[in-house]
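Novice: The sequence isn't on hand, but the structure is:
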């Protein structure tokens, strides 16, 4: 799995985000040009107000000027409304599209990626990192271009009034532009780091809320508060650093443009006294100067927003460039109906290089058979099941299904015929009905009822006021461990898979419930290739083959009676549990 480490380029953003929306942005640019030109009516009218209306007491011209300024104000209001309606809405739409795209990409990544990343951090990557594009497609980019255009128009008008004063103004403006450019180059990695820190803090907070019972059970609230405070402090220091940089830009703008204003007062006042400039021209120059400086200062703020947008897109691009688990160039084979013959041939696997978890595992699981995996914790049982489920890919060796290399089979065609009951029996927030229907939302009421009874879910739902429509809370927190596991088994029964993986499927059941579930599981496993991981060895006596996994290798294999007769490792485990 690889990801690009380089920054996302302006050209890439222009090609993928800006150019496809060029027509909309062109309309937005036209609107902002109209708005900015209309805004120039006020300084233009001020010259005539002083030199023509007040000096010459020209009342009719006063009415004309007022009418023109009111019309300009209306135009500004209308164009501002249309600009927000067009571009801001499109920006939010793009954010929605990008969130869906990133979420889709993340779900396509291998299980190993999720093992190495916090769910809360991934939520931040999906929801927060893409928000900056609103400054690219929304009013930000258009205002940047519009502000530049306004500044150029005002500059021309300023030169027409007084080239000398304009030249004096341009010196501090140029210095301000240089400072801003340097600041934005420095600020981009700060924003990028902020996204990472925000993801870490969000991830830890999500873990804290999910594990609140463990935290309270160990009286560890103070410890978690301290951990969260440390993360928030790092985030604060990052924000502080960016604020320091942006405040430098703002302060330099205040200082440099303030100097320009003082100079204009001096030069303009002197020219008025000398009679080389009329009071109206001086007033117009002052107002035009404000109209030129305002978008320049605004552009510095927008520049900061665009820098933040690029930093978020950098992180988004990392996700989008990661290799998905479904390699379309390699997984080209589709199996419409799986028979279920699975063969492991010298399979090795390691989560970390140099630390093998499985070493040259070889066995055959014929169609319709039950293969039980037993052994101590960490021996590699769950890893074998993960390989059979295509959650993991072998580092060496070959896994075949119906004689076809599993690494070449389309994941969609394979997993559509796969059922799993995992050790953590994960349930989604919602109702019991919704959780059981999860693999087949369109299943009939009869099929649902059959699965409910087969897994003995009705034994406890019949006692609930809302029955199957009972809301179970996040991760099924309102249910007992045994109840959650029965729902997970019912879900697998409804899926009607060809290959079934049961990872400690009865670990959370009491003895009476387990006897019911074992009957259901025997019915479920009939005719399906099944892998069973169980610490309770009494539950796997009827398995077609039992593999004893020790240190990532198959220490023993055979049926229950055969392994008991050998009096080896399986015999030790079985008799030890029998004594307990």
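Specialist: Noted; the coordinates are in hand. Everything quoted here is computed from the prediction, not taken from an experiment. Numbers count the residues shown, from 1 in each chain.

Novice: From here on, just use CA atoms for contacts and neighbour counts.
Specialist: Fine.

Novice: check which helix or strand covers the residue most central in space within the chain.
Specialist: Nearest to the mean C-alpha position of the chain, counting by Cα atoms, centre = their mean, stands residue 126 at 1.5 Å. Using DSSP states H and E, residue 126 falls within helix 119-127.

Novice: what residues does the next helix or strand after that helix touch?
Specialist: Downstream of helix 119-127, the next assigned helix or strand under DSSP H and E is helix 134-137. For helix 134-137, contacts defined as Cα atoms under 8 Å, 6 or more residues apart in numbering pick out 17-18, 21, 25, 87-88, 90-92, 94-95, 140-141, 302, 305-306, 309.

Novice: Measure how far helix 134-137 is from the centre of its chain, please.
Specialist: How far helix 134-137 lies from its chain's middle: 18 Å, per Cα atoms, centre = their mean, to the nearest Å.

Novice: same for whatever helix or strand comes next after it, what does it pack against?
Specialist: Per DSSP H and E, the first helix or strand lying C-terminal to helix 134-137 is helix 139-161. If contacts are counted by 3 or more Cα pairs under 8 Å, 6 or more residues apart in numbering; DSSP states H and E, helix 139-161 sits against helix 22-39, helix 163-210, helix 279-320.

Novice: Residue 360: which of those helices is closest?
Specialist: helix 279-320 (33.3 Å; Cα to Cα).

Novice: Okay, and the closest residue to residue 363 other than its chain neighbours sits in which element?
Specialist: Excluding the flanking residues, the one nearest residue 363 by Cα to Cα, 6 or more residues apart in numbering is residue 344, at 5.2 Å. Residue 344 belongs to strand 342-352 when assigned by DSSP H and E.

Novice: Got another one to weigh against that:
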């Protein structure tokens, strides 16, 4: 079946994982229904691995499509309804929207969210889509006759409501006196510049032609004065603006960092870290464009208006020549805008991939060497760099075409103007002073045109950057729907029929219909084989995630109703992958405390049995650790993390394999100290070691996301079931 070349809105993927939802957005727009990429990413349950074929089908069905995945041959592509989504190279999705028969063969028109709209021949389609197989996967989407396709109810964001624009406008209002003074200086500089061609003409026509040396000196001094005025006003204004913009930069960075802190953990779980890091640098592009390029645009616009008016009154024909050739320059530059935008999106995606691979290469060098994977990693990095180089080369050629075209038109403008002026001078219809004035004016007018290429490029960069940054700002805050303040004393903590699965159709339920109480002021231990859902359960208790089904109840109220930050402030936590930050040992222990309390730090270190190690160090608690300091063993890291949790003096303590890297003696000493510290506190411990869990008031045994046993140590051992099987080797060693 062949498709008419209907119009659809092309969607760029903002991240390397967005290709599936972007294709779905294009299909929806083809059917005159419009969704934001953010909406479709959510409907497709996107993860940091992207989406599966089934995820796209599920998302499509939610917005009213009948969707089906077919494994078909190249010939079958002509029989399916278009547009359809193709599973490309086993790791990407692109849109096929038209097939055309030509004498030379078939042409396939595709839209690649990471590259742009492309046309390929059949041989390339076979190579990229089918690979070594004779069939490829296509997702066919149709609107059922009995079902009206849903559409997004979200309105397009107004400029003034843009989360990036509002703080900038507020900042400008707050500093309006400085901005007003700077504007005055810039206007004075412009006035001096605008007077230059008039002085030039008088020097030639009234000074040199009339051989009046006095007039020449007077006019030269006036010209020098205008130059100094322009120079100083421009320099002072730029110095003031630079200082103001430093403040604005801090304001915007503070706003973005605070927004990131307010986002739920699930946001970071579904994105590559390097994509988020890229957005931090994106904000700098936006700020630079608004503050510097915006001002530059206004100044260029004023120069064009004033100098064009001067040119019009000096000679209308030259003015027309200038306007016609300037319009031609704008048309030439605009011709490349769409292609350049596509290259910028592609560049971002490849750069993010390159940053991620480079980070892994540097940070995990020991693992690479141990496994003898040096050449594999180098080949991977070089392959990504080759792809990046190809995009950069295309971008370089594109810029070259733009610059050469505009330069040619500019030179043509100069040639035609000078030739016409020479004709007028020879015929006595123009003075030499007027020629020099016109030449100066054309020089001043050519700069804004030359800058137009850079301005358009920067505008596109800023637009792409603001879309990516707004992807952060438009995310809901973690506590946006958490209206209840956590003020009361915690009297009960219960899981009521809780189930949970991570996003993605390929992910099974990790927690399945759990119901049990966690006794307040007692110790609850959770044990089970690896992958049984223990750590996920702990994250649900910490409000990292909202259960897929059921509720975690705090004093009988759903935990998701409370402010998550207030709940976590009451918890001391040690996770398996806890992090040691760059800084001193004291700063790491008193991590969330702006004012470190030395005695409290030492007491926490004593309980964690890390005090003797610290006191042997020359700088003691002021010793630098993390990426900028001394290297710690796994056991030392765990003890500092335990000290960090103890320092908070929390009412709730949650430990996930907190002593797994410790030897038996160290673990015994720490557990003796912790058991004393646990008195009067609610404790949840995940562990495999018998010594860590045997003293718990309640032991919960998990298997494949479900509770298979619950009770105290002696009771479960005598039952000789799941718990006994888990620890019997340790029991034998103990005996």
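Specialist: Sure, I can see it. This is a predicted model, so every value here is computed, not measured.

Novice: Counting by contacts, list what the following helix or strand past the strand holding residue 344 of structure 1 packs against.
Specialist: Using DSSP H and E, the helix or strand that follows strand 342-352 of structure 1 in sequence is strand 355-365. For strand 355-365 of structure 1, the packing partners by 3+ Cα pairs under 8 Å, 6+ apart come out as strand 342-352, strand 553-558.

Novice: by how many degrees do strand 355-365 of structure 1 and strand 342-352 diverge?
Specialist: Calculated by axes from the mean of the first three to the mean of the last three Cα atoms, to 10 degrees, strand 355-365 of structure 1 forms an angle of 170 degrees with strand 342-352.

Novice: if we can go back for a sec, can you tell me which of the contacts of helix 134-137 of structure 1 are classed as buried?
Specialist: Among these, those buried by neighbour count (16 or more other Cα atoms under 10 Å) are 18, 25, 87-88, 90-92, 94-95, 140-141, 302, 305-306, 309.

Novice: what do we get in structure 2 for residue 488 of structure 1?
Specialist: Using TM-score structural alignment, the equivalent of residue 488 of structure 1 in structure 2 is residue 641.

Novice: for its match, what are its contacts?
Specialist: Residue 641 of structure 2 is in contact with 574, 578-580, 589, counting by Cα under 8 Å, 6+ apart.

Novice: Could you pick out which of the residues you listed are located in strands?
Specialist: residue 574 (DSSP state E).

Novice: Which contacts among the contacts of residue 641 of structure 2 does structure 1 share?
Specialist: Contacts conserved in structure 1 for the contacts of residue 641 of structure 2, using both residues aligned by TM-score structural alignment, their matches' Cα atoms under 8 Å: 574, 578-580, 589.

Novice: Number of residues surrounding the counterpart of residue 357 of structure 1 in structure 2?
Specialist: By TM-score structural alignment, residue 357 of structure 1 lines up with residue 510 in structure 2. Residues near residue 510 of structure 2, counting by other Cα atoms under 10 Å, number 19.

Novice: where does residue 510 of structure 2 sit relative to residue 528 of structure 2, distance-wise?
Specialist: Using Cα to Cα, to the nearest Å, we find residue 510 of structure 2 at a distance of 13 Å from residue 528 of structure 2.

Novice: and residue 8 of structure 1, that one's in a helix?
Specialist: No. Using DSSP: H, G, I helix; E, B strand; the rest coil, the assignment for residue 8 of structure 1 is coil, not a helix.

Novice: Spatially nearest residue to it, not counting backbone neighbours?
Specialist: residue 314 (5.3 Å).

Novice: Now do the contacts for the one you found.
Specialist: 6-8, 192.

Novice: And it? What does it align with in structure 2?
Specialist: Checking TM-score structural alignment: residue 314 of structure 1 goes with residue 467.

Novice: what does residue 254 of structure 1 give?
Specialist: In structure 2, residue 254 of structure 1 lands on residue 407 (TM-score structural alignment).

Novice: Please apply the same query to residue 573 of structure 1.
Specialist: Per TM-score structural alignment, residue 573 of structure 1 is aligned with residue 726.

Novice: And residue 25 of structure 2, how close does it get to residue 61 of structure 2?
Specialist: Relative to residue 61 of structure 2, residue 25 of structure 2 is positioned 13 Å away (Cα to Cα).

Novice: if I line the two up, what does residue 267 of structure 2 land on in structure 1?
Specialist: So residue 267 of structure 2 corresponds to residue 113, using TM-score structural alignment.

Novice: before we move on, back to that, so which of the helices and strands packed on strand 355-365 of structure 1 comes closest to residue 510 of structure 1?
Specialist: Proximity to residue 510 of structure 1 (Cα to Cα) singles out strand 553-558 among those, at 28.3 Å.

Novice: related to what we said a few turns ago, mean neighbour count, the helices and strands packed on helix 139-161 of structure 1: which tops it?
Specialist: helix 279-320 (a mean of 21; mean count of other Cα atoms under 10 Å).

Novice: from what I can see the residue nearest to residue 363 of structure 1 touches residue 396, true?
Specialist: No. The pair residue 344 of structure 1 / residue 396 is not scored as a contact, 10.7 Å apart, by Cα atoms under 8 Å.
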